[in-house]
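Asks: Quick check, what structure comes out for this input:
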Amino acid sequence: MVKLNRFIQFNDETIDANLLLLYERVGRALADAPYLKLTERKLFELQPTEGVISLSVFWRHRPDDITHAGRLSDVYLMTAGFWKHFSVLDWVNFRAMYKNHPLRKFTEEMLLMFEEFRLMDFVEKERPGTGRAFSVRRQLMLQFHRDRLFSNFKKGFYTDALMNQLFITLHEGMYRDTQVEWELPIEHIQLIASYATDARSTSDMAGLVERVVFMIEEIIKDDLIHQYYAIGDSISEKTAVFHYHEGMADAEKGETEVKETIEEIFRTWHRENESEAGVHLEYELEHGRAGRGDGSNATEGNEDAEIQETGSGHSEGNESERWSDEEREQTNKKSEQKKAGREFGKEHVHVVYEEKEVEVVRNDDNKAKLVRWREEQKPYIRSFVDEMRKRIELKEDARRNRLVKGRLSTKLTTLLVDERPRPFYRKNIPSDRLDAVFGLLVDGSASMMDKLDETKKAVLLFHDVLRQLSVQHEISSYYEDANHATKELQPNVFELMHTFGDQRKDDGLGILSFETNEDNRDGFAIRWMTQRLLARSEKHRFLLVFSDGEPSAFGYDRNGILDTRESVMEAEKRGVSVIHLFLASEEPTDDQRALFSMMFGNKSAASDSVENFTDQTVRILRKLLGIAIG
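Replies: Next up is the predicted model:
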């Protein structure tokens, strides 16, 4: 789980999870699409099949206010502009027209650039509040294209240089100095580009692009070297045209529906994802839910044919003796696995998970360790438990004085002295137990191996303290089976060391039997434990996460930080307090602290050495139990 120190520093960069969630909410509101997800890529783009919109990394490494405004402009442009006002049909037809043209990339990206200009103006007029973000965008993008214009022209990348020139013309007008000596009818090309201010649709812009291409295709032979726009890459005939077969009538005619906007494409793919939730979307959407086969592809039977192969199903009927013990064990294991589905977040759609008790190792070594560690921790636990019990007793014995009704106090001078005497009091009702419940998640990834014993000591102390205070708690490790994880299936395991049903049972040996495995999927584990805590009736619910770095699992390294932050916010919103303890063998760096703060907010603690794991655990428990005592 520890983050690798990559050899290039910018490979370690991550966007602030809180900011990314803010942009995501803005995008969802503007698009009226609560299912939208947001990420960051090289160029801003839309991915309908994944339900994702992406910000551009172009805005990084700038002052915070510039970066914020630039990213907002990406969100505004995609969700309030391209989302509803970019014609998919015109785009598909345009791409088909220039499919085999030597300047294909240039034609496509020029149309997207013209549409960006049109939609920025449209959104700004419709929503004046976006003006500042778009002003920053124009300023930064103009500076970028001015810098690239001379560089590309000098290198002989004339198509790229023309792309830069057209952007400058669109936003500054045709009378601006071109900086380079063109061997093109540049004035006429700029004049055509200036007509973009009057264009009202994607079709109008496509017509202007056709006129520009007609003027240069005999002069410029080489296509674009660099890519400037990626927003149209994922919008093709495959994503825009769907074939539905709903019943016989539709099945016979093969009804085809062409989507007109990006919004319609996103919503269609989202509906199909929700209803099917599988990998069928890698193919054309062909459904036959209500249709009947006409038998045209049937093969005539032959009663004289020889039987070449026999097979048996996985029934556990009278013929179950055919199965080997290994086959039966594998089948039982599959039946115990649960599908995460969309209940645990979009990142975990293909996760299957298993909840099982940790296999207790009752050897002499574990027994000796348990006795030795408890003897070492005994003074700390005794003093801590005594402190908590005294605080509980003080709370129980405390009484509320100066009330207008209740029991009469022995001090009646208030009747003579006070203008409005309040001589009554009431005792607080004693509580049999603390109204709190705890869940502890322990990172089970391979990176925990070098600090395994110290982690077990901290978990053991956590267990012994809560057990003596009769506080309900559950302890589980979590990991992903990296050896069997694929794009379609990511098996995860929760190894339960102590459950709510165990009450005050001593599970010390179970804790010492915990071992490390492979990867970790933190957001998924937090949502899983949150559900278990929400099923409890206690007033105070605490979820502790013991880990040693950032999430790492199949297809999860890119969005793991954001997903973890989102899971923490979801838990807090539902009344579960999430606290993180960073388990490290050395003092965490500033970058690591910033990362934990990004994922867990201000409820993240760190130890500067493995020896301090138990001290930090005591400190966290003291604070949380203090909250529960009140």
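Asks: Only C-alpha atoms from now on, for both contacts and neighbour counts.
Replies: Noted.
Asks: Apart from its chain neighbours, what residue comes closest to the most centrally placed residue in the chain?
Replies: With distances taken as C-alpha atoms, centre = their mean, the residue of the chain nearest its centroid is Asp563 (2.8 Å). In space, and not counting its chain neighbours, Asp563 is closest to Gly523: 5.5 Å by C-alpha to C-alpha, 6 or more residues apart in numbering.
Asks: which ones are touching that neighbour?
Replies: Gly560, Asp563, Thr564, Arg565, Glu566, Ser567, Val568 (C-alpha atoms under 8 Å, 6 or more residues apart in numbering).
Asks: Show me what the lengthiest helix in the chain is packed against.
Replies: Secondary structure of the chain per DSSP state H: the longest helix is helix 364-397. When contacts are defined as 3 or more C-alpha pairs under 8 Å, 6 or more residues apart in numbering; DSSP states H and E, helix 364-397 packs onto helix 452-468, helix 508-512, helix 613-629.
Asks: Please give the structure of this sequence too, so both can be compared:
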Amino acid sequence: MRFVENEVDAFLRMQLLDLAKALTGIEDLGLELSYLSYYNHREKLLAVSQFWSYYPEEIKLTGMKTDVYLRGIGSSWFTDSTVIASYLDWIKSIRLPMLAKQWLALCEERRLMSLCLRHRPGTASSLSMRSAMYAKHFAGKRASHSDRGEQADALLSGFAEAIYRNRNLDALEGLNGLLAKLPGDARPAIERLLIDLKNDQFKSTQELAERCKALFTLLDDWNGLGGDSRAQYFSLQKDSGTDEPLSWEYIGELKRKKKGMHESVLPMKQEEERPQQGERLPTWHRETKKQEESLLRFDSEQGSKAGLLSDHVREADSGDQALGIVQGSSQAAQRNEPELPATQPLERMDTGLSGKADAYGALNRKAVPVFRPAEPPDADAYIRYNELHKGIAPLIHKLKQTIRMTMEQKRIAPRDELLSGRLSRKLVRAAWEPFPRLFYKKSSPSTEVDAAFCLLIDCSASMYDKMEQAHQGIALFHESLRALRVPHEIIGFWEDADEVTESSSPNVFHVVTDYISSLTDSAVGPKLLQLQAEQDNRDGYAIRIASERLMLRPEKQKVLLVFSDGEPSAADYHEEGIVDTCEAVLRSRRSGIEVVSVFLGNGEIKDTERETMRNIYGRHSVLVPDVADITAQLGPLLRKMLLSKL
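Replies: Below is the predicted model of the structure:
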């Protein structure tokens, strides 16, 4: 079961995901809101804890960013996943496995905080806030666990409080009684572990794991804790790290090596072919379409694998474009092969993120567009549409008159002696007039609306009780724009759930009318009655497809209207659908398309529905509480948009 109230803001989620991709260097990294924060390098997933969801917005944003810092800078680069897996196998044989697992997770988080401060000093203020909030949180948890007699959880909470407050265990009230009961060298071992963590003595996950094993070996035969830990505050998984962790002493940029897009292997040549005189190294390659800084580097960095017997680079040439900028006029007498540097960087370090993003979003890789033209309407469709048209005719006439009057006023308005525009040559009046009108407008106003509209209608199953009223709004949209000679397109969209397979997800686009026939075909009105409730809806994909078609129009201004009754829902599209739709909306707006949503309610709009529409479309959303009032709501919206396009 999924609760809408617990969904993260789409803009915030996109911000966190971009930050996580930048820090980890993984282009196809996923991000989710989970109970605990963790990183899984096998699934390429970074989770942000819901711990911060109930704090004020400023603290919430900073706290979630610290989760990304610790996992993106720390776990994905410096945590040894093989050590973690070995440690998790070891704790299966002891009496306190849950406590031991969380103990190592807590200590590793403290070690990663120091690494974050070393590599990203700008995270200091955020991590300081995180420590203060966690210290206060675990202080309360320690007291509550002590009152309930949960000694293992009280010990873990007290140790966490000491770490985040940067204090000794003796300074914690109510914990000394429990520490005094610890057997043998257990308390000195905990105190030494705390001191070494503060002094950044642990250089690897292996060292931390060995110390934790030694500590819980001392506690294994003692029954004073009354059982294992019950609460879970920290997450530790077998894949919580990387197979090739960096060393503590590593200093440099955290960037991953790019993988070749093509796995083809070039054949070995029997005889080396010497380049002819005047031949140049090609500077374009299918792997390097994206332009990047190439100073002191060749443009072609990837491609097919070559069976070279050496890792040496080729000889430099005075005509090489990449080296010509810095080579100068002087050259060496003998062009020997350049020597390799003494210290080689790690193989995993290279140029970072440069992969080509999916044009339709990562969640829509299986989506396949299926365009379905409208069928010729029958006589009954004409009769029903004529009755519908009679109800909206007054609104159409009023809207048409308003637009025509506005255009006429602009046409007859004076074109000279204005306060803004082009500067005229008659500047004498500037000498005696306090507010001289020295400007004029050269071009005459247009007699037509230079805009193209596209209307997307959500034909999901949830629209079954709203589609009849929605036809009125669609008809008002069509007839108004047709009267003003504005080209427009009407498309109903849904995903055919019965045809979804592991490799494809057919998305049907029912094209009622295109931009050309919208002004010439008299049967468009009856055709729109063919739009009915169908199955699922993949809004982000539909918006991308409609935007592509809209961008082909020559009009100066482009508008996309989306009729929907809620959040998107399709196969493998439930959790991330809101974020994907928001990304599609932002991409369309960056392309110059004005995207507006018309939300159709069932009498009362819930706060969760308002929040969902705000997350996706921002302030460009019109909420219609009762779908029966759609014409009253859509009329002013059309008038406002058309007047803004004049």
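Asks: now for the helices and strands packed on helix 364-397 of structure 1, which one comes closest to His226 of structure 1?
Replies: Of all these, helix 452-468 sits nearest to His226 of structure 1, with 49.3 Å by C-alpha to C-alpha.
Asks: give me the stretch of structure 2 that the helix or strand following the closest one matches.
Replies: Note on helix 452-468 of structure 1: by DSSP states H and E, the next helix or strand toward the C-terminus is strand 472-480. Strand 472-480 of structure 1 corresponds to residues 487-495 in structure 2, going by TM-score structural alignment.
Asks: Could you find the counterpart of Gly523 of structure 1 in structure 2?
Replies: So Gly523 of structure 1 corresponds to Gly540, using TM-score structural alignment.
Asks: try Met205 of structure 1
Replies: Taking TM-score structural alignment, Met205 of structure 1 has Leu208 as its aligned residue in structure 2.
Asks: Let me know the closest of the contacts of Gly523 of structure 1 to Asp223 of structure 1.
Replies: Gly560 (37.7 Å).
Asks: Does the closest one touch Ser552 like I think?
Replies: Yes - the criterion here is C-alpha atoms under 8 Å, and Gly560 of structure 1 meets it with Ser552 at 7.0 Å.
Asks: Let me see the contact set for the closest residue to Met467 of structure 2 other than its chain neighbours.
Replies: Spatial nearest neighbour of Met467 of structure 2, excluding adjacent residues (C-alpha to C-alpha, 6+ apart): Gln532 at 6.3 Å. Shown in contact with Gln532 of structure 2 (C-alpha under 8 Å, 6+ apart): Cys459, Met463, Tyr464, Met467.
Asks: quick one: Lys99 of structure 1 is in a helix?
Replies: No - applying DSSP: H, G, I helix; E, B strand; the rest coil, one finds Lys99 of structure 1 to be coil, outside a helix.
Asks: Tell me how many other residues crowd it.
Replies: Number of residues near Lys99 of structure 1 (other C-alpha atoms under 10 Å) recorded here: 14.
Asks: Run a quick neighbour tally on Ser420 of structure 2.
Replies: 12.
Asks: quick one: the strands in the stretch 451-600 of structure 1?
Replies: Taking DSSP state E, counting those that start in this stretch as the test, the strands found in the stretch 451-600 of structure 1 are 472-480, 490-498, 540-547, 576-582.
Asks: Identify the spatial nearest neighbour of the equivalent of Val75 of structure 1 over in structure 2, chain neighbours not counted.
Replies: Aligned by TM-score structural alignment, Val75 of structure 1 pairs with Val68 of structure 2. Once flanking residues are discounted, Val68 of structure 2 sits nearest to Ala20: 5.9 Å by C-alpha to C-alpha, 6+ apart.
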